[in-house]
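1. got a predicted structure plus its sequence, pasted below:
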Amino acid sequence: MPTQTEIELQAAAFRRLQKHLMQDRTDVQNIDLMNLAGFCRNCLSRWYAEAAADKGIEIGKEEARELFYGMTMAEWKENHQTDSGDAQKEAFKTAFEQNVGKD
């Protein structure tokens, strides 16, 4: 497969994942994603910013989140985030440290 075609397919798959998480499954909380899969929407926005940095493009944390979420973090939280239980929060501490590092 030509490299450009592979890049286009990867980009299309990323856009589909983004749509799925941002429009189709807003009921799934970031804490649940992190606890089960080791990544969440915030990780995806961070990876986006890291990829930009690799190309010499500086994108801040909040800007990357807004680009990925299609809204500010405050808007996302207001519209979609629910309260987390103590067990979820404890599991998150472990998942975050294992997958992202110490805070």
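-> Cool, got the structure.
2. switch to C-alpha atoms for all contacts and neighbour counts from now on
-> Fine.
3. can you tell me how far the residue nearest to the spatial centre of the chain is from residue 26?
-> By Cα atoms, centre = their mean, the mean C-alpha position of the chain lies nearest to residue 41, the distance being 1.9 Å. Remark: distance between residue 41 and residue 26 (Cα to Cα, to the nearest Å) = 11 Å.
4. pasting the second one now:
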Amino acid sequence: MTTTTELEAAAFRRLLQHLNQDRLDVQNIDLMIQAGFCRNCLADWYREAAEAAGQPMDKEQAREVIYGMPFAEWKARHQKAATPEQLAAFEATQKRHGG
């Protein structure tokens, strides 16, 4: 019998595959504008969960779990500079949602 935790873990792994393999065209700023979270947020949540479970983890370790490689490497390979339009949309979203 598959547990809820196993199903949640499988869905989480699929989300990471989608973000880091299938949709590399979607930048973190786009995710922040549209969904209010990004890959870095997932890493922060992962780190918080690890620490709550008694497993100390730093930001870079968590990001490597989420990105599947060191963040600096992922950033150099896949992250593009934000456009003025993206920055304006991000700022508007932050104001609207109190960020």
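-> Looks like it came in fine. All values reported here derive from a predicted model rather than from experimental measurement.
5. fetch the TM-score of the aligned pair.
-> After superposition, the two chains reach a TM-score (TM-score structural alignment, normalised by the length of structure 2) of 0.87; 98 aligned residues with a Cα RMSD of 2.0 Å.
6. about what we covered before: alignment lookup: the residue nearest to the centre of structure 1 to structure 2.
-> When structure 2 is aligned by TM-score structural alignment, residue 41 of structure 1 is paired with residue 39.
7. so the aligned partner of residue 15 of structure 2 in structure 1: helix, strand or coil?
-> Counting by TM-score structural alignment, residue 15 of structure 2 lines up with residue 17 in structure 1. The three-state label given to residue 17 of structure 1 by DSSP: H, G, I helix; E, B strand; the rest coil is helix.
8. correct me, but residue 86 of structure 2 touches residue 30?
-> Yes - the criterion here is Cα atoms under 8 Å, and residue 86 of structure 2 meets it with residue 30 at 7.2 Å.
9. can you count the residues close to whatever residue of structure 1 lines up with residue 53 of structure 2?
-> Here residue 53 of structure 2 is matched to residue 55 in structure 1, going by TM-score structural alignment. The tally of other residues near residue 55 of structure 1 (other Cα atoms under 10 Å) stands at 9.
10. now do residue 28 of structure 1
-> Close neighbours of residue 28 of structure 1, defined as other Cα under 10 Å, add up to 15.
11. that one matches what in structure 2?
-> Aligned partner of residue 28 of structure 1 by TM-score structural alignment: residue 26.
12. so how far is residue 31 of structure 2 from the closest residue to that match other than its chain neighbours?
-> Counting by Cα to Cα, 6 or more residues apart in numbering, residue 19 is the residue found nearest to residue 26 of structure 2 once chain neighbours are left out, at 7.6 Å. Using Cα to Cα, we find residue 19 of structure 2 at a distance of 10 Å from residue 31 of structure 2.
13. who's more crowded, those two?
-> Per other Cα under 10 Å, whichever of residue 19 of structure 2 and residue 31 has more neighbours is residue 19, with 20 against 15.
14. now do the strands in structure 1.
-> Applying DSSP state E to structure 1 gives no strands.
15. so what's the residue count around the residue lying closest to residue 48 of structure 1 once chain neighbours are set aside?
-> The spatial neighbour of residue 48 of structure 1 that comes closest, neighbours along the chain excluded (Cα to Cα, 6+ apart), is residue 64 at 6.8 Å. Residue 64 of structure 1 is flanked by 22 other residues according to other Cα under 10 Å.
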